[in-house]
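Peer 1: Predicted model and sequence below, questions to follow.
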Amino acid sequence: MTSLLKKSPAVSYCIITFLLSGLLLLLHFVFPAAGGYSVSFPQYAPTLGALVFCLLTGNPAAFTDILKRLRPQRAHLKWYACAVLLPVSLIALSALPLPMLELRYQPWGGDARFYILNIIFMLFGCFGEEIGWRGFLLPALQKRFSPFAGSLIIGTVWGVWHINFSYGILGFLLFTITTIELSAIMAWIYNQTSGSVLAMGIFHLLLNICSRLWLWGRFGVTLYAVQAAVFGIACVIILVISRKDFFRRPYLTEREESHAL
């Protein structure tokens, strides 16, 4: 079993994560009110999947290394700023044309307790995803593929994992396109920070918070189409700027190269 897992780590990890996601989803039937505070139990499956994979393959040190990449590094301060400004800008730009498309602003909120609890649970949930998606799966993919190809794969997996059929097949396809685009943007920051999981968690958290604040009540096919266009433009700019590295196959960060020696 160990040799099978090691032979196809990315595929094995995805299978483990999807199985764990299904099990964790059952908790929402036990705690139905949790969703009202941005609690999503399956968000912890990507991290648990990475932990289970590392334990099954007899390499718990690999999971410890992922956790070490949560530490802030002074050399990456400008990229942490990028991880803050980019998601805020992307969501703001996505919100701008919505009133012209007859999607009026709807406030998301309640009292101070509501905001505090939601942000806390979003914080844990976003990092619960990123320790797995970008901490484990992305570097595993980049050992075989370019960042561009890796982004296509992880973005597709990420989109399918959300099982977002609330707005039909078209809504699901558009949503998955946005997760692919976001994966490319995040891979760019990830590689510029030598694999910072902290930067990935910050990006994801700000994306979710801004989506709640500025897009609440307007999710659907129209919004996903707008986001696909906005995120797509950002992707094209990044691909042009970093085309040499983004299409290099395989791609290892400085940290991964040192471990490979």
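Peer 2: Happy to help now that I have it.
Peer 1: CA only for contacts and neighbour counts going forward, please
Peer 2: Fine.
Peer 1: which residues in the stretch 1-150 of the chain form helices?
Peer 2: For the stretch 1-150 of the chain, the helices defined by DSSP state H, counting those that start in this stretch occupy 2-7, 9-25, 27-30, 45-56, 60-68, 77-95, 112-132, 138-142, 147-161.
Peer 1: So which bits of the fourth one are buried?
Peer 2: When neighbours are counted by 16 or more other CA atoms under 10 Å, the buried residues of helix 45-56 are found to be 45-54.
Peer 1: related to what we said a few turns ago, for the helices of the stretch 1-150 of the chain, which one sits closest to Ala234?
Peer 2: Nearest of the helices of the stretch 1-150 of the chain to Ala234, taken as CA to CA: helix 77-95 at 8.3 Å.
Peer 1: Identify all contacting residues around the closest one.
Peer 2: 189, 192-193, 199-200, 202-204, 206-207, 210-211, 214-215, 223, 226-227, 230-231 (CA atoms under 8 Å, 6 or more residues apart in numbering).
Peer 1: Would you mind checking those residues for buried ones?
Peer 2: Neighbour-count burial (16+ other CA under 10 Å) applied to those gives 189, 193, 199-200, 202-204, 206-207, 210-211, 214-215, 223, 226-227, 230-231.
Peer 1: Okay, and which of those residues map to strands?
Peer 2: Per DSSP state E, strands hold no members of the buried ones among the contacts of helix 77-95.
Peer 1: will you turn the helices of the stretch 1-150 of the chain into TSV that also has distance to Ser258?
Peer 2: Shown next, in TSV, are the helices of the stretch 1-150 of the chain (distance: least, CA to CA, whole Å):
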stretch	distance to Ser258
helix 2-7	20
helix 9-25	20
helix 27-30	41
helix 45-56	20
helix 60-68	13
helix 77-95	21
helix 112-132	20
helix 138-142	13
helix 147-161	18
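Peer 1: this is the comparison structure:
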Amino acid sequence: MNLFRRFVRSHELLIALSLVLVVNAVFVGCIHSGILPHKLYYYGRFLLLGSTLGTVVLIGSGFSGVFALLRPMLKWRISPWWYLLAFTWAASMCTLTLMGKVAFTQASLSILRPDLSVILMPAVAVTIFVGSFVGEIVWVSYAIRKLSARFTPFIGSQIVGVVWTLWWMPMVLLNVGVFPDLPPLALLVSMLGIAAMCSFVYHHTRSGIAVLILQMMVNSSSVIFPVIPHTGGIGTFVAYGIVYYTAVVLLYLRFGPKPILPSKASEPEIMAAGQAQ
């Protein structure tokens, strides 16, 4: 047992990320084939995501490791400007994308008007909260934090963005519980930008609450504004992902954390930052 635990501890991140992909793919496949009822999907995917990570961390690091997953949620004393950024970032990116659409395609200005009807449905609001809460713990407070100890925060976020996209792929390919017609490559660009922004906010604040708000607003804005394929068209979704990703890269270039790309000279600094976390 001790040998198994040491093995899990030594390869905890790789095991955790691999398992969340496998478990989710099996779960979505069972939903799609009718083995499991579809009603389990809405919260089940997030509960599986969180419980899979929690189980791996419990085996590898014990209860202290599990409690450490929730510690960033206790940090709320940060500058109000970070909360303002978290609340407005995604909506700003949607608005900027749609303004470009109006300018270049002569689309109606009405597309800039937010539609709150769906987001105000209790079931939708709860799903967004649960998904954002579990996502913050798994992808940001755990995975990005761990990877940032070996790579730069930006590169760590890009690795997570790829894995995060792979986590979505069974739902996209089987069209289970997701917006229809999501192009995989455009989804990847979008998730890379989202992961990078989460890493940016987390690195500067170490606050899980700030990232939670950021994630809730990202998930809400895609419903409020017509930027996804079935409301705004595939072209709009592609443009949104590019605008979001470009804006995040500009934030890194201006405010850090730097270096964005790893170098031999920066490795000691990265390792020291990771140990400090």
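Peer 2: Thanks, I have the structure now. Because the structure is predicted, anything quoted here is derived from the model rather than measured.
Peer 1: now what about the TM-score between them?
Peer 2: The TM-score (TM-score structural alignment, normalised by the length of the first structure) is 0.81; 250 aligned residues with a CA RMSD of 3.0 Å.
Peer 1: For Ala196 of the second structure, which non-adjacent residue is closest in space?
Peer 2: Leaving aside its sequence neighbours, Ala196 of the second structure sits nearest to Ser157 (CA to CA, 6 or more residues apart in numbering; 5.0 Å).
Peer 1: now for that neighbour: what does it line up with in the first structure?
Peer 2: In the first structure, Ser157 of the second structure lines up with Ser151, judged by TM-score structural alignment.
Peer 1: Was I right to think that match contacts Thr179?
Peer 2: No. Ser151 of the first structure is not in contact with Thr179 according to CA atoms under 8 Å; the separation is 9.2 Å.
Peer 1: hang on, the earlier thing: the residue nearest to Ala196 of the second structure: neighbouring residues, count only.
Peer 2: Applying other CA atoms under 10 Å, we find 30 residues neighbouring Ser157 of the second structure.
Peer 1: what's it in contact with, if anything?
Peer 2: Each residue near Ser157 of the second structure by CA under 8 Å, 6+ apart is listed here: 144, 147-148, 192, 195-196, 198-199.
Peer 1: What separation do you get for Leu17 of the second structure and Ile194 of the second structure?
Peer 2: Going from Leu17 of the second structure to Ile194 of the second structure by CA to CA, to the nearest Å gives 18 Å.
Peer 1: and Phe219 of the first structure, which of the helices of the stretch 1-150 of the first structure is closest to it?
Peer 2: helix 77-95 (10.7 Å).
Peer 1: In the second structure, point out the residues matching the closest one.
Peer 2: Helix 77-95 of the first structure corresponds to residues 80-98 of the second structure when matched by TM-score structural alignment.
Peer 1: quick one on the thing from earlier: Arg6 of the second structure: which of the contacts of Ser157 of the second structure is nearest?
Peer 2: Nearest to Arg6 of the second structure out of those is Leu147 (CA to CA; 19.4 Å).
Peer 1: What is the aligned counterpart of the closest one in the first structure?
Peer 2: Residue pairing (TM-score structural alignment): Leu147 of the second structure is matched to Leu141 of the first structure.
Peer 1: For that match, give me its contacts.
Peer 2: 10, 150.
Peer 1: I'd like to know how many residues surround the residue mapped onto Leu4 of the first structure from the second structure.
Peer 2: Taking TM-score structural alignment, Leu4 of the first structure has Phe7 as its aligned residue in the second structure. Using other CA under 10 Å, Phe7 of the second structure has 14 other residues around it.
Peer 1: Pull up the gap between Phe7 of the second structure and Val56 of the second structure, please.
Peer 2: Distance of Phe7 of the second structure to Val56 of the second structure, computed by CA to CA: 11 Å.
Peer 1: Would you agree Val8 of the second structure is in contact with Leu14?
Peer 2: No. The pair Val8 of the second structure / Leu14 is not scored as a contact, 9.2 Å apart, by CA under 8 Å.
Peer 1: Quick check on those two: which one has the bigger neighbour count.
Peer 2: For Val8 of the second structure and Leu14, the more surrounded residue by other CA under 10 Å is Val8, and the numbers stand at 20 against 11.
Peer 1: Not counting its neighbours along the chain, what's nearest that one?
Peer 2: Closest residue to Val8 of the second structure apart from its sequence neighbours, by CA to CA, 6+ apart: Gly60 at 5.1 Å.
Peer 1: Now do the same contact list for that neighbour.
Peer 2: Shown in contact with Gly60 of the second structure (CA under 8 Å, 6+ apart): 5-10, 12.
Peer 1: which residue in the first structure lines up with it?
Peer 2: Using TM-score structural alignment, the partner of Gly60 of the second structure in the first structure is Thr57.
Peer 1: Can you tell me how far that match is from Met1 of the first structure?
Peer 2: Note on Thr57 of the first structure: its distance to Met1 of the first structure, by CA to CA, is 9 Å.
Peer 1: still on that earlier bit, now do the contacts for the match of Leu4 of the first structure.
Peer 2: Contact partners of Phe7 of the second structure, counting by CA under 8 Å, 6+ apart, are Gly60.
Peer 1: what about Gly235 of the second structure, how many neighbours?
Peer 2: So Gly235 of the second structure, with other CA under 10 Å, has 13 neighbours.
Peer 1: got it, and Tyr142 of the second structure?
Peer 2: 19.
Peer 1: For it, give me its contacts.
Peer 2: For Tyr142 of the second structure, the contact set (CA under 8 Å, 6+ apart) comprises Leu69.
Peer 1: aligned partner of Gln192 of the first structure in the second structure?
Peer 2: With TM-score structural alignment as the criterion, Gln192 of the first structure matches His204.
Peer 1: quick one: its match from Tyr142 of the second structure, how far?
Peer 2: Using CA to CA, His204 of the second structure is found at 16 Å from Tyr142 of the second structure.
Peer 1: next one: Ser108 of the second structure
Peer 2: In this view, Ser108 of the second structure and Tyr142 of the second structure are 43 Å apart by CA to CA.
Peer 1: now swap in Val56 of the second structure and tell me
Peer 2: Remark: distance between Val56 of the second structure and Tyr142 of the second structure (CA to CA) = 12 Å.
Peer 1: what do you get for Lys75 of the second structure?
Peer 2: Here the criterion is CA to CA. By it, Lys75 of the second structure lies 15 Å from Tyr142 of the second structure.
Peer 1: buried set for stretch 81-100 of the second structure?
Peer 2: For stretch 81-100 of the second structure, the buried set under the neighbour-count rule, 16+ other CA under 10 Å, comprises 82-83, 86-91, 93-100.
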